[in-house]
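> Give me a model of this one.
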Amino acid sequence: MPDDLEPAEPIVPRDSSTVIVLREAAAALEVFMLERHIKSDFAGGAYVFPGGTVDEADRDPALAEL
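Okay, the predicted model is just below:
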């Protein structure tokens, strides 16, 4: 690592979640994936598992009962 780099502020990770969905098919397992929009700022056009940032509303105790 170069000696002339300034220390950076730590990056605080966001709460997020990813789901991997598999199902058995006749010949093999099938995997559910999404293709990110080509114009996305991050990883445009990449195939990804569904997921995303956790919203505060996701923590509602009433939803835990479902």
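> Please count neighbours and contacts with C-alpha atoms only from this point.
Noted.
> Helix, strand or coil: sort out Ala62 for me.
helix (DSSP: H, G, I helix; E, B strand; the rest coil).
> State the distance from it to Glu35.
Distance, Ala62 to Glu35, using C-alpha to C-alpha, to the nearest Å: 32 Å.
> Between those two, which is the more surrounded one?
Remark: of Ala62 and Glu35, Glu35 carries more neighbours, 13 against 8, as counted by other C-alpha atoms under 10 Å.
> Now for the nearest residue to the more buried one once chain neighbours are set aside, how many residues are close by?
For Glu35, ignoring the flanking residues on the chain, the nearest one in space by C-alpha to C-alpha, 6 or more residues apart in numbering is Tyr47 at 4.4 Å. A count of nearby residues for Tyr47, using other C-alpha under 10 Å, gives 13.
> Would you do the same for the sequence below? I want to compare the two.
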Amino acid sequence: MADAKKTDPEPDGVEVVENMGEWFVRVVINGKAQVSTFEGEAYARSFADGQRMRIGLNKLCKHI
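Down below sits the predicted model:
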């Protein structure tokens, strides 16, 4: 039997992504991701900042 490749859980983080006019905030906590959708950038960034503070991160990751 072949050894199963063990993967490390994704690190905690918050990222903001824009796609086709919608803004997505992806929050990862303990390897589990949750995505929230926003129509406006300001709302998405505000939500992301709050989540970042909640989970104790110093930086916001931005991907476009």
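> Drop the TM-score for these two in here.
Superposed pair, TM-score by TM-score structural alignment, normalised by the length of the second structure: 0.26. Supporting alignment: 27 aligned residues with a C-alpha RMSD of 3.5 Å.
> is it true that the residue nearest to Glu35 of the first structure touches Phe32?
No - here Tyr47 of the first structure lies out of contact with Phe32, judged by C-alpha atoms under 8 Å, at a distance of 10.0 Å.
> so how far is Arg54 of the second structure from Asn19 of the second structure?
When Asn19 of the second structure is compared with Arg54 of the second structure (using C-alpha to C-alpha), they lie 25 Å apart.
> Trp23 of the second structure now?
For Trp23 of the second structure relative to Arg54 of the second structure (C-alpha to C-alpha), the value is 20 Å.
> Between these two, which has more neighbouring residues?
Trp23 (20 against 9).
> shouldn't that one be in contact with Ser46?
No - counting by C-alpha under 8 Å, Trp23 of the second structure stays clear of Ser46, with 11.6 Å between them.
> the helices in the second structure, which residues?
In the second structure, the helices defined using DSSP state H lie at 41-54.
> those strands in it, which residues are they?
13-19, 22-29, 32-38, 61-63 (DSSP state E).
> quick one: which of the ones you listed is nearest Gly50 of the second structure?
strand 13-19 (9.9 Å; C-alpha to C-alpha).
> Packing partners of the closest one?
Counting contacts by 3 or more C-alpha pairs under 8 Å, 6 or more residues apart in numbering; DSSP states H and E, strand 13-19 of the second structure packs against strand 22-29, helix 41-54, strand 61-63.
> how about JSON lines for the strands of the second structure, with distance to Gly50 of the second structure added?
Listed next are those as JSON lines, based on distance: least, C-alpha to C-alpha, whole Å:
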{"stretch": "strand 13-19", "distance to Gly50 of the second structure": "10"}
{"stretch": "strand 22-29", "distance to Gly50 of the second structure": "11"}
{"stretch": "strand 32-38", "distance to Gly50 of the second structure": "13"}
{"stretch": "strand 61-63", "distance to Gly50 of the second structure": "13"}
